[in-house]
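# Predicted model follows, preceded by the sequence.
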Amino acid sequence: MKALLIRDLTLAFRAGGGFGLGLAFFLIVTVLVPFGVGPHSALLSQIAPGILWLGALLACLLSLDRLLALDWEDGTLDLLATSPLPLEAALSVKALAHWLTTGLPLVLAAPVLGILLALPAPGFFWLVVSLALGTPALSVIGTFGAALTVGVKRGGLLMSLLVLPLYVPTLIFGAEAARRGATGMDPATPLLMLAGITAGTIAIMPFASAAALRVNLR
């Protein structure tokens, strides 16, 4: 598993993975929002948690189409399916690699970009906490979408349509936790819901992803 994780991390950095692409997209979304809604600090500070969460979600989605595509093209998925390592574990490692190269950089960059949107000072900590709790769920759910559409021609659009509805609960509770933290309210309830969603997806989704991938490999 360690060797597979190192391999996926290496491929992500060498083959134009989600690290730079996701951060660039996140930055573009954050910079363009003030042009769309106007340079009103009060309005920007009010919508900042939701915009930052939406930008992080879309940035994660951007790199999902290549999560399993390279392994499909070079035959690595067939080897993984027949190896002693359970396919569920292999897909969990791939989801972890995706989070380390896409989700984690977004979590670290969010406070810096929050300054551009006039995010209130109390909201920076809770924004980071909510993203740290929620982005692993985005990667795990994205792995399920990638397993469903692997090998499908132009499957990126189809995967987006399949995955985005599954992202909605994470987006709702993540943005609500950040908003409550920014306004001085207690964010405990949405954070607990967000943690529950993440724990549930990590426990269930690898088995669903493995089942979908086995069907596609037949």
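Happy to help now that I have it.
# For the rest of this, base every contact and every neighbour count on C-alpha atoms.
Will do.
# residue boundaries of the strands in this structure?
For the chain, applying DSSP state E gives no strands.
# need the longest helix for it.
As assigned by DSSP state H, the longest helix anywhere in the chain is helix 188-217.
# And that helix, what's buried?
190-191, 193-198, 201-202, 205-214 (16 or more other Cα atoms under 10 Å).
# One more: stretch 12-20?
Within stretch 12-20, the residues that count as buried by 16+ other Cα under 10 Å are 12, 17, 18, 19.
# Show me which of these is closest to residue 75.
For those, the minimum distance to residue 75 (Cα to Cα) is 17.3 Å, reached by residue 12.
# Now do the contacts for the closest one.
Shown in contact with residue 12 (Cα atoms under 8 Å, 6 or more residues apart in numbering): 18, 19, 101.
# Then residue 197?
Counting by Cα under 8 Å, 6+ apart, residue 197 touches 137, 169, 170.
# Next, count neighbours for the first one.
Okay, so that is residue 137. For residue 137, the count of nearby residues is 28 (other Cα atoms under 10 Å).
# ditto for the second one
Burial of residue 169, expressed as a neighbour count using other Cα under 10 Å, amounts to 14.
# For it, give its distance to residue 190.
For residue 169, the distance to residue 190 equals 10 Å [Cα to Cα, to the nearest Å].
# Next: the last one.
As defined by Cα to Cα, residue 170 lies at a distance of 10 Å from residue 190.
# now do the first one
Taking Cα to Cα as the measure, residue 137 falls 15 Å from residue 190.
# One more: residue 166?
With Cα to Cα as the criterion, residue 166 and residue 190 are 17 Å apart.
# one more structure, for comparison:
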Amino acid sequence: MFLALVRRDLSLIARSPAIWMPVMFFVLVAALFPFAIGPDARLLTRIAPGVVWVAALLAALLPVETLLAPDMDDGTIDQLMVRGIALEIVCAARICAHWLGFSLPLLAALPVAGVLLGVEPAVGWQLALALLAGTPALASLAVMAAALTASLRGGGALAGLIILPLALPVLIFGVGADAPGALRLLMAASLVALAIGPFAAAAALRPD
């Protein structure tokens, strides 16, 4: 059932006209930032990991209003509950599908962003590994925020306020992934977020 839900969610993401929005946003941030910083290549290279991670976080937030609210509005969540499917499984599948839907395209676009930001190949590989380890946490936080704001009109702005403070450890460990032990702490943060995410999102969706 979990795999069936993941396949369903991925098919919905693939049919969405906004499927390329996170990648386009990610690349546009990488393209525009050098113009804002100026010709200082050393400064740009030094702050490039932070730019990449902030862009990845905001890219994860872009589809937050469509992660759960449409299924709440059309009764899909209620139908799954009537069939005896636990909300935790539904939310876990949505986290997995959201991660695959936004993180893998971001990783594919990372070389382009790296060239625009002047990132060395060795640093680019470290960034890719850090994103692979940390984006599951961003996906989990995005689904939790989507569940908390699913019944609110214009909940995307509120979702950002919910996620940003919770994502700080992921951003800190992700930007400093080249430091000893930082990558392990990043993976631990992702595991904690993945362990808590389905239950927190299901609790927010469950009717009183």
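Now that the structure is in, tell me what you want to look at. Treat the numbers as computed from the prediction; the structure is a model and nothing was measured.
# picking up where we left off before, which single one of the contacts of residue 197 of the first structure is nearest to residue 93 of the first structure?
Once Cα to Cα is applied, the member of the contacts of residue 197 of the first structure that ends up nearest residue 93 of the first structure is residue 137, at 13.5 Å.
# What are the boundaries of the helices in the first structure?
Using DSSP H, helices in the first structure cover 2-14, 18-37, 41-62, 69-74, 76-82, 87-98, 104-116, 123-149, 155-182, 188-217.
# Look through the second structure and report the residue furthest from the middle.
For the second structure, the residue at maximal distance from the C-alpha centroid (Cα atoms, centre = their mean) is residue 39, at 30.5 Å.
# And that one, what's its match in the first structure?
Applying TM-score structural alignment, one finds that residue 39 of the second structure aligns to residue 39 in the first structure.
# now residue 182 of the second structure
Per TM-score structural alignment, residue 182 of the second structure is aligned with residue 190.
# on that earlier part again, still touching in the second structure? Go through the contacts of residue 12 of the first structure.
Contacts conserved in the second structure for the contacts of residue 12 of the first structure, counting by both residues aligned by TM-score structural alignment, their matches' Cα atoms under 8 Å: 19, 101.
# and of the contacts of residue 12 of the first structure, the nearest to residue 112 of the first structure?
Using Cα to Cα, the contacts of residue 12 of the first structure come closest to residue 112 of the first structure at residue 19, 16.4 Å.
# can you list contacts of stretch 152-161 of the first structure?
61, 64, 65, 145, 146, 148, 149.
# Please repeat the previous calculation with a cut-off of 7 Å.
65, 145, 146, 149 (Cα atoms under 7 Å, 6 or more residues apart in numbering).
# Identify the residue range in the second structure corresponding to that stretch.
Taking TM-score structural alignment, stretch 152-161 of the first structure hits residues 152-161 over in the second structure.
# Could you pull out the buried residues of the matching stretch?
Neighbour counts over stretch 152-161 of the second structure (16+ other Cα under 10 Å) mark 155, 156, 159, 160 as buried.
# Can you name the two of the residues you listed that sit furthest apart?
Spatial extent of these (Cα to Cα) is set by the pair 155 and 160 at 8.7 Å.
# Highest mean neighbour count across the helices of the first structure, which stretch is it?
Among the helices of the first structure, helix 123-149 has the highest mean neighbour count (mean count of other Cα atoms under 10 Å), at a mean of 25.
# That one against the second structure, how far on average?
In the superposition with the second structure, the aligned residues lie an average of 0.6 Å away from helix 123-149 of the first structure, counting by mean Cα distance after the TM-score superposition for the first structure.
# returning to what we had before: out of the contacts of residue 12 of the first structure, who's nearest residue 93 of the first structure?
Within those, proximity to residue 93 of the first structure (Cα to Cα) peaks at residue 101, which comes in at 12.4 Å.
# Residue 131 of the first structure versus that closest one, what's the distance?
Separation of residue 101 of the first structure from residue 131 of the first structure (Cα to Cα): 14 Å.
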